[in-house]
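In: How does the following fold in three dimensions:
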Amino acid sequence: MSDAEMIENRTFDEIEVGDVASVSRTLSQRDIALFALVSGDVNPAHLDADYAAGDMFRRVIAHGMWGGGLISAVLGTELPGPGTIYLNQSLRFVRPVGIGDTITAEVKVVEKRADKGIVLLDCRCTNQDGQDVIIGQAEVKAPREKVRRPRIALPDIRLSDHDNYHRLIAAAASDRPIATAVAHPCSPAALTAAIEAAEALLIEPLLVGPEAKIRKAAAEAGKDISAYRIIPADHSHDAAAKAVALIQAGEARLLMKGSLHTDELMGAVVARATGLRTERRISHAYLMDVPGHPRPLIITDAAINIAPTLEEKADIIRNAIDLAHVIEIEEPRVAILSAVETVNPAMQSTLDAAALCKMADRGQITGGLLDGPLAFDNAISEAAAKEKGIVSPVAGKAEILVVPDIEAGNMLAKQLTFLGGADAAGVVLGARVPIILTSRADSLRTRLASCAVAVLLARAATKAAPGVAAGAAA
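Out: Predicted coordinates for the structure are as follows:
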């Protein structure tokens, strides 16, 4: 092994007064989260950007003990190194450390005590501007025996920080929130989702449902709804119909599911005479934020189309590409999923994938790069695609995953959510307006992200067709 792959100490006899060692590291939000995880220190001055700097994405003040940890790393790995016993330290934190700061921790031997093998070291941490952030002294017992061994690889720890969702919500928030018909918000969870989205400056909720039930839900949730308009309805089916009617009348530009079944809401949406149909097939998409994955994933369709035909899959892809454009993916890579990556006449999903790719070649599907059939691993992992010899601009880099049917989509989304720690913001596309689907199990972050996606879609539709109801087909 090379010297860089080995770790070696300096014994007491090898150490001389004046010896110096150092390490440097740049502080990230991940470092702060890991420190909180290990220490239990959830001081908002370290973790809450709103508390520390007034802006979620501005500089965050970090705990000085992170810098103290760097000093410990120098002592334990460099000078004296493996076998060192930490006896005492006195550190003074003279300047805060913020995200993006590069800190250099240096230790210098100032005294040796031969009788007990003790070494005193001056400790200093400086930032990228050469300013002191920590100064002090450490007392250690240096090893007597030589140690040289391979460095131990650090464990791969995944943190579900969901920065993509935070940025999405921040981009959608506005002092002009979008009027949103909320169908039957008659449970504390459904009502809370709508009110929290309003408090985040995303939507202006119009609460449609039995007034007594809405007020009861508000009381149970501890939410003040005095500022919001209530449109009375007799029951959940009536609430769905009246919510859709608000869209038809131009009083609302988004539709949001409350505490009614999805099929009740969609029944009102697809009603031929009074619904919100367009020439485009209606489909569902999850915008997924998967910890550790470098890009967002759009999974479609996991909630609306049970066993879509080839023609319906083409519209599902068009809807997903439109969503990708709204979240600023200019030319999304679309992977059409199957169990294999070759065309098999016995597997309809592979035949559909091949046909859809040819449709894209002929200009029938535009705005994205399509490839398929691709197995899931080949769609998201460049290493897996390379191992199988797949040469494609999509393989390993997909941003849109098109599943063969609702069962595959539902299972894939829930596996990523419950095993991979992903968040899934749900939205229905292809209707005259975006439709927000939330679940009682969703976190606040997911509920807000679902609303944020719909808000961005509505704004994009208004820009594309001024004077036309947001989300309407051109």
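In: drop to CA atoms for contacts and neighbour counts, all remaining ones
Out: Will do.
In: So residue 180, which state does it fall into?
Out: Following DSSP: H, G, I helix; E, B strand; the rest coil, we place residue 180 in the strand state.
In: can you tell me which residues contact it?
Out: Applying C-alpha atoms under 8 Å, 6 or more residues apart in numbering to residue 180 gives the contacts 203-206, 252-256.
In: Let's see that with 6 Å instead.
Out: 204-206, 252-255 (C-alpha atoms under 6 Å, 6 or more residues apart in numbering).
In: could you check the distance from it over to residue 458?
Out: 11 Å (C-alpha to C-alpha, to the nearest Å).
In: Proceed likewise with the subsequent sequence, for comparison:
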Amino acid sequence: MTTIRNTPWDALEVGMEAELRRVCRADDFFVFANITGNMNPKHFPRFKNVEGALQEPVAPAMWIATLVSSVLGNKLPGPGTLYKSHCLEFFERAFAGDEVVVRIKLTEKKDDCIAVFECAIDTTDGKKLARGVAEVIAPTDPMDYSFDDIPGLIVERHVHFDKLLAEARPLPPIRTAVVAPESEDALLGPLLGYDNTLIDPILIGDAAKIREAAAKVGRDISAFELIDEPRHRAAAALGVRLVNEGRAAALMKGNLHTDILLAEIVKRDGGLRVGRRLSHVFVMDVPGLTHLLLISDAAINIAPDLETKVDITQNAIDLAHTLGMAEPKVGILSAVETVNPRIPSTLEAAALSKMAERGQITGALVDGPLAMDNAINLEAARTKGIQSMVAGQAEILIAPNLESANMLAKELTFIAHAEAGGIVIGAKCPVILTSRADDDKARLVSCAVAALYAHRKPPA
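Out: Okay, here's the model as predicted:
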């Protein structure tokens, strides 16, 4: 328990000092912007100057000033202190990453419990940021306060997806067969991917409907290859054929049933099978997590058996490698972290872990069964006494079945404010499955993930 105590008026003596050190973080500036409404772009990451060069975000001066109140309210005089006045003059600027030191010194005690403090704010590398004077009404009675129950804040900022997009945009766009983009929603995905140089779409479907959708979103699609095939099954077969002929390196689902597209992909003759089960992988940027989180399988395999789970796990690992994870940590989920014969998913999790030890699953650290809490939270793993290289730090979560994976991904999206993209892998090419509920970022990242996978996967 963290407790702070004050120094009451009678115990204050001229000459008393206190200080605070704080590293400036871009997330602090986002919180300040939301509190104050000050949306000055110079305080946000990736601000560009007039020459177009990227600049570190500048710490808002008034945010710097609030650090003085932190010293006064927490240290000297401490809890119970109330402001009377505050005057600061600013000299230089702090930036994200700078460590700031705030020093206060009691210079005078006035009537009515008014204490006067000199204030100095500098960076630890010697920049003089501000000087001034604060007057406060000091507390008269001893007081202490425990602040462990103060709610924390998580900034909804998706830096991991921004990194993926930055890595994918310089790559040559992948030729992508888009099947039945016959509605506004279905057309927006490939258009976003094209605008960001991620994909080069071939539009396959009812040409009249596609042109009508383009008119509704205000886009000219005359420069795109457009193949008129109003029958969805035939359009899906045509998309698969373009991949087999080397004219496309990816598939993208438009406004048709997923089953129709997948049926053409998994055909033994003329499909895109490569000897492994197809599976869907959600790639998620969850606020508060320091890494990407991959979840599988939430869209293809309803009740996978052990053999299918081997492919699901290996598919997710292979995708993780193309996203920059050299040796991802894979948590095989169940309701509990111990093997229980009455819970079949714990038996399969244990088998998958042993198979990874024996080289039947490669390229990752695999452990299970793990419950959700001790898969992603180190404190929960330690509390349960779990000794593992994966527990508490899993980057890939393999769920027991489609229902649990889908609910987990949707809960993170709609409750924890995560962003989610994803693709189907295990075929000759990545398959981008978009949903009408996806926002622009999700559509864009799905294209980026497909592009990175297509460019970086090792040859079959």
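In: List the TM-score for the superposed pair.
Out: Superposed pair, TM-score by TM-score structural alignment, normalised by the length of the second structure: 0.90. Supporting alignment: 459 aligned residues with a C-alpha RMSD of 2.6 Å.
In: Relative to residue 89 of the second structure, how far out is the residue lying farthest from the centre of the second structure?
Out: Distance from the C-alpha centroid of the second structure peaks at residue 111, with 53.3 Å (C-alpha atoms, centre = their mean). Distance of residue 111 of the second structure to residue 89 of the second structure, given as C-alpha to C-alpha: 26 Å.
In: same question, residue 416 of the second structure
Out: Counting by C-alpha to C-alpha - residue 416 of the second structure and residue 89 of the second structure are separated by 41 Å.
In: Please apply the same query to residue 394 of the second structure.
Out: 48 Å.
In: can you check residue 155 of the second structure too?
Out: 30 Å.
In: repeat for residue 118 of the second structure
Out: Distance from residue 118 of the second structure to residue 89 of the second structure, by C-alpha to C-alpha: 12 Å.
In: what about the two, which has more around it?
Out: residue 118 (18 against 13; other C-alpha atoms under 10 Å).
In: Correct me if wrong: the more buried one contacts residue 105.
Out: Yes - at 5.2 Å, residue 118 of the second structure and residue 105 qualify as touching, with contact defined as C-alpha atoms under 6 Å.
In: mind listing the helices for the stretch 351-460 of the second structure?
Out: 372-376, 378-383, 402-414, 440-456 (DSSP state H, counting those that start in this stretch).
In: Report the aligned residue range of the first structure for the shortest one.
Out: The one in question is helix 372-376 of the second structure. Aligning helix 372-376 of the second structure against the first structure (TM-score structural alignment) gives residues 376-380.
In: What does residue 243 of the second structure correspond to in the first structure?
Out: Aligned partner of residue 243 of the second structure by TM-score structural alignment: residue 247.
In: Check for me that its match belongs to a helix.
Out: Yes - counting by three-state DSSP, one finds residue 247 of the first structure located in a helix.
In: Might you report the residue contacts of it?
Out: The contact partners of residue 247 of the first structure, by C-alpha under 6 Å, 6+ apart, come to none.
In: let's see it at 8 Å
Out: Residue 247 of the first structure touches 181, 253-255, 433, counting by C-alpha under 8 Å, 6+ apart.
In: post-alignment, the top strand by length along the second structure versus the first structure, mean distance?
Out: Ranked by number of residues, the top strand in the second structure under DSSP state E is strand 99-110. With mean C-alpha distance after the TM-score superposition for the first structure, strand 99-110 of the second structure departs from the first structure by a mean of 3.1 Å once superposed.
In: want to try JSON lines for the helices of the stretch 351-460 of the second structure, with distance to residue 151 of the second structure as columns?
Out: Formatted as JSON lines, the helices of the stretch 351-460 of the second structure follow (distance: least, C-alpha to C-alpha, whole Å):
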{"stretch": "helix 372-376", "distance to residue 151 of the second structure": "20"}
{"stretch": "helix 378-383", "distance to residue 151 of the second structure": "18"}
{"stretch": "helix 402-414", "distance to residue 151 of the second structure": "19"}
{"stretch": "helix 440-456", "distance to residue 151 of the second structure": "29"}
